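Trainee: pasting the sequence and the predicted model now:
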Amino acid sequence: MITKEMTLDALFNPSSIAIIGATPDAKRIGGRPLAYLQKHDYQGSIYPINPNYDQIAGLKCYSGIAEVGETIELAVISLPRDLVLDEFKKCAENGVQSVIIFSAGFAEVDDEGRRIQEEMTAIAKKHNVRVLGPNCLGMFNVNKGVYATFSIIIGDQTPLKGKIGFVSQSGAFGSHVFTLAKQKQIGFSHFIATGNESDVDVADCIAYLAQDKSTKVIACYIEGAKDGNKLIHAFKLAADNNKPVVVLKVGTTNVGKQAALSHTGSLVGSDDVYNAIFEQFGVYRASTIEEFIGVAYACTELPIPKGDRVAVFTVSGGVGIMLADQLSEQSLSVLETPQVVQEKLKEILPIAGVKNPIDTTAQINSIPTLLEDFMDIVLSTGLYDSAIAFFSIHRIES
């Protein structure tokens, strides 16, 4: 039987949450998770932990984790670094199943921080506690109303529900992607920032999302992997479950690799090795943030092509050439239309470009069914696995 510890459900879909360092000030890091959980109607139990308060936001406030006396699936620690280790020990000793550590100042900063982080990792393994962080923005599960994060990107609005599970090794980058996606009315099923990855890493998150029913596409920002075999297993699991994975992998240069190491301690290997792994498991590697968001969203709305043959329909010969170049650069086939098809298209519009790319010219404006007729003739051959159509907008009326 699969347990909650194995599937990370206690972390990403907890039925009870304790907030260590909770505060009634919703603008402070310790106050935001509580405010978010209440605002978005989280259905589980919430336990604020802070010895300075008897009550916060209408909830009983406990002086310590041991005082709660109930099963706690997730504890969020929002404290200065020097207080984190003791509180983490108390969580482990009191049966907390998973912990998110917002606090920074660990392995990404100095040797003392690394020592503390390594000690927490050892405690976590001994007590079977799963840990997200430290030095992380946290996570949220939109469908379940779980907001274990101090990020301000949520703001006053309820995040849009979507089918993209997003995991990022950078909280700030993840926030930027979330904001851009929201501007385009693109929602997420999950948002996960992994921080220093003392335990749960990007591979664990991909594997979890690969089995999550509310997630159709997995989008990842990756600086590097500490366990290459685990990452490969996660990609394989996603492929086996027909979950497209879109990756924005950075740290391709020596300067970038050093930056990644100092950022979250990620080990960045050969870019050629990453590319080979991506290709083996059908992982799409984006080059820009816009491409990253666009491809992930497209995968939620469109079926995955069964092959590499693309038919291009355009009103502009110039754009057709540009698309043909880009498709060829991505090792896709812009297969020329058969002679019999070319003849049929010419019968409809003698001045059309009919070889692929297929150029309907500006006549599409005067012949309403032109594009539909062309697409029916070309695609009915069964020679193409997907089609791209380009239209230009000459005027937008207010």
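Mentor: Received, thanks.
Trainee: for the rest of this, base every contact and every neighbour count on C-alpha atoms.
Mentor: OK.
Trainee: tally of neighbours for residue 298?
Mentor: 12 (other C-alpha atoms under 10 Å).
Trainee: got it, and residue 167?
Mentor: Counted with other C-alpha under 10 Å, the neighbours of residue 167 add up to 26.
Trainee: check which element follows the lengthiest strand in the chain along the chain.
Mentor: Counting by DSSP state E, the longest strand found in the chain is strand 161-168. Following strand 161-168 in sequence order, the next helix or strand is helix 171-183 (DSSP states H and E).
Trainee: quick check: next helix or strand after that following helix?
Mentor: Downstream of helix 171-183, the next assigned helix or strand under DSSP H and E is strand 188-193.
Trainee: the helices in the chain, which residues?
Mentor: Assigned by DSSP state H, the chain shows helices spanning 4-7, 9-12, 32-39, 81-93, 111-127, 171-183, 202-210, 228-240, 254-264, 271-280, 289-301, 317-329, 339-348, 370-379.
Trainee: on that earlier part again, can you tell me what sits against the longest strand of the chain?
Mentor: Residues from elsewhere that reach strand 161-168 (C-alpha atoms under 8 Å, 6 or more residues apart in numbering): 142-143, 174, 186-194, 202, 205-206, 209, 214-222, 296-297, 300.
Trainee: tell me the angle it makes with helix 289-301.
Mentor: Counting by axes from the mean of the first three to the mean of the last three C-alpha atoms, to 10 degrees, strand 161-168 lies at 140 degrees to helix 289-301.
Trainee: here's the one I want to compare it with:
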Amino acid sequence: METRTSVTGAELHAALFNPRSVALVGASDDATKTAGRPQQYLSRAQFNGVVYPINPKRTTVQEHKAYASLSELPEVPDHVFVLSPTSSVLPVVEECGRLGVKVVTILASGFSESGKEGAALETEVREAARRGGVRLVGPSSIGVVNPRNGLVLTANAAFAEPDLPKGGLFVASHSGSMIGALVSRGIARGIGFAGLVSVGSETELSLGEICAASLDDDGIEGYLLFLESLHHGDTLKAFAAEAARRGKSVVAYKLGRSDAAAEMAATHTGALAGEDDIADALLKDCGVARVGVLDALLEVSPLARRIPLRRWERSPRVGVVTTTGGGAAMAVDQLGIRDVTVQAPSAETLQRLRDKGINVSPGRVVDLTLAGVKYEVMKAALDVLLEAPEFDLVLATIGSSARFQPQLAVKPIVDSSHHTTPLAAMMVPDAPEALAVLTAAGVPCFRGPEACADAIASVFARRVPDAVKLPAQPSDSGASLSEAAAYAVLDQLGVPHAPAVTAALSGSTPQLPFDFPVVAKVCSAQIQHKTEVGGVVLGIKNPNELERAMDTLRTNLRTRAPGVECDEFLVQPMRKGLTEVLVGYKIDADAGPIVMLAAGGIWAEVTRDRSIRLAPVSLETAREMISEVKALKTVRGLRGKERGDLEALAHAVSSLSQLAMRPELKIREAEVNPLMVMPEGQGVMAVDALVLQGK
């Protein structure tokens, strides 16, 4: 059978969210049942398209004419919602392919998550869709919603609520229940939506593809993503980068912050990075604000739009002004936990406040006390603080007046909100009316200190997406290289390593071009972790000790690595730097190439003191990574201690990351561990390396 071309882009978005007609396969006459809800919701919302219920056992469904099958419809529907059981999905998708249906949304579960048989069925459904040119949402999708045209094509019970709020936010969620939860929470905050989609298991259409198809919709100002996994990182990256280019904010709440570390592979990089840490790096590198507090997911978008996506040359600084010292202290505390700098006003700023009759004590917070309840006091203070060069954001925390005098309490904030410096507000009491006023005025506002600080930290943590186009990457790991071969790869990348000599273990003691003391190591692609087989001898002081070390290596190989053929060993001079680090590179299955810099030594996996980026990275980004590794503060000249060559380290990190641009080397994973950081001006030096080559 000839394969039909699938719809993409604007045509896909139209079929998903602006279809001229929809069909409900398996529609129930009982509006209280799951399969009956979509018909009821579409009728109640006055959907502006045509709805065709499909039920072979009835002539009407909820007072609408019913059809026995899709083939009997008077036209080909743009969008089909399959409400019938799992066993019916494949024949329905095949029928849709024959008819030329553009989009099918599948409610049923019981596919790959249920075992081998379900996975096989899911594959059949996907292949049938591709043959027929049908785009699939789901399985396990609870539907799609567009409040702007009455398309409430969902079985989610939360959408029984009438008058869905319209607005500029587009929601894409792995969890079906969350689209209903976000709508109800949005109603409470006066926040409206331009579309919501439950993407389900992303069998055919990914979350990134669905969002990308909506980018030309001028009614969408920003995106909220609820992520349970990151199985289609490539399409998410492409979407987020384009959204950033167009100035549309993207905010994500991703599950998995708990211990979800990847299993240790041949290198430590996978274990140290961990699945969620890689996802975090991907989101931030794509310009996505990743929040960790659910309230922040809904409240952060105005702030994300207000603060431009940019590269910060220093840590962003927040100024705090308040009418309640306790409330401000909570905000400052939560910001501090997230490493956000709360900046005290400068002497010049304090003088400008005094010139306006506002006398405050020096400190991190400008506490206006009860005087700040007066419009003229708060407005004058905001005028000064928003002009002060030391602040990148000003946060106003408002006390009880926000509840009892909502209009007066927030009026100076609204009147000051158009300044070049962004202004945000946090309400200490429960003050829905004040929040509604601020929301209507487009002022970023928050109900509590946790969400407020989380939102501010997540927006400042975004990074400008890199426009580098990566070449095709090698396939899954084939085999590891010996240490000597790994050094040859480092030579091609320009990563310095200690000099090394290889020789046969069965031969005589080699002549060395460097002085003692030295280290001797077995050298075999089959032995990835040499210490586990007694394959390393340290502190060799002379040729006689080197000969004895060779005997030791031969004995250890026979007893601890039987069956492994290895007749080569490697000798290097003993080196000691100011500190040790680990620099790792790997191709993640979802995120693609990443590079990691971590504290070295035996505690690396315990402290998880590391920085991760999508690869490749520039020298400037490598310097940022160095600043994020706390252990490296010890070699920054702290308290008179000797400085390490951190510039050379930045070059090494950037150079190793260039593996992402060298597909001809076929490297899937590489790790320099340890990399010695020498005194300033003396460079860095790899004294061990492990490289895995792909196929």
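Mentor: Cool, got the structure. Given the structure is predicted, the values throughout are model-derived calculations rather than measurements.
Trainee: TM-score for these two?
Mentor: Scored against TM-score structural alignment, normalised by the length of structure 1, the superposed chains reach a TM-score of 0.87; 384 aligned residues with a C-alpha RMSD of 2.7 Å.
Trainee: ok so, going back, could I get the helices of structure 1 as CSV with distance to residue 66 of structure 1?
Mentor: Putting the helices of structure 1 into CSV (distance: least, C-alpha to C-alpha, whole Å) gives the following:
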stretch, distance to residue 66 of structure 1
helix 4-7, 21
helix 9-12, 19
helix 32-39, 19
helix 81-93, 7
helix 111-127, 16
helix 171-183, 31
helix 202-210, 29
helix 228-240, 35
helix 254-264, 31
helix 271-280, 45
helix 289-301, 43
helix 317-329, 59
helix 339-348, 75
helix 370-379, 66
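Trainee: closest one to residue 60 of structure 1 among these?
Mentor: When the helices of structure 1 are compared by C-alpha to C-alpha, helix 32-39 sits nearest residue 60 of structure 1, at 12.4 Å.
Trainee: and for that closest one, what span of structure 2 is it aligned with?
Mentor: Using TM-score structural alignment, the residues of structure 2 aligned to helix 32-39 of structure 1 are 37-44.
Trainee: can you count the residues close to residue 140 of structure 1?
Mentor: For residue 140 of structure 1, the tally of surrounding residues (other C-alpha under 10 Å) stands at 26.
Trainee: tell me the counterpart of it in structure 2.
Mentor: So residue 140 of structure 1 corresponds to residue 145, using TM-score structural alignment.
Trainee: ok, its match - contacts?
Mentor: 17, 151, 152, 153, 154, 195, 196, 197 are the contacts of residue 145 of structure 2 under C-alpha under 8 Å, 6+ apart.
Trainee: count of neighbours near the last one?
Mentor: For residue 197 of structure 2, the neighbour count with other C-alpha under 10 Å is 29.
Trainee: show me what it aligns to in structure 1.
Mentor: Using TM-score structural alignment, residue 197 of structure 2 pairs with residue 192 in structure 1.
Trainee: how close does that match sit to residue 173 of structure 1?
Mentor: The gap separating residue 192 of structure 1 from residue 173 of structure 1 is 11 Å, by C-alpha to C-alpha, to the nearest Å.
Trainee: so what's the closest residue to residue 199 of structure 1 other than its chain neighbours up against?
Mentor: The shortest distance from residue 199 of structure 1 to any non-neighbouring residue, by C-alpha to C-alpha, 6 or more residues apart in numbering, is to residue 131 (5.4 Å). Going by C-alpha under 8 Å, 6+ apart, residue 131 of structure 1 touches 98, 99, 100, 101, 124, 198, 199, 200.
Trainee: report the buried residues of whatever helix or strand residue 490 of structure 2 lives in.
Mentor: Per DSSP H and E, residue 490 of structure 2 falls inside helix 483-493. Neighbour counts over helix 483-493 of structure 2 (16 or more other C-alpha atoms under 10 Å) mark 483, 484, 485, 486, 487, 489, 490, 493 as buried.
Trainee: try stretch 89-108 of structure 2
Mentor: Neighbour counts over stretch 89-108 of structure 2 (16+ other C-alpha under 10 Å) mark 89-90, 92-108 as buried.
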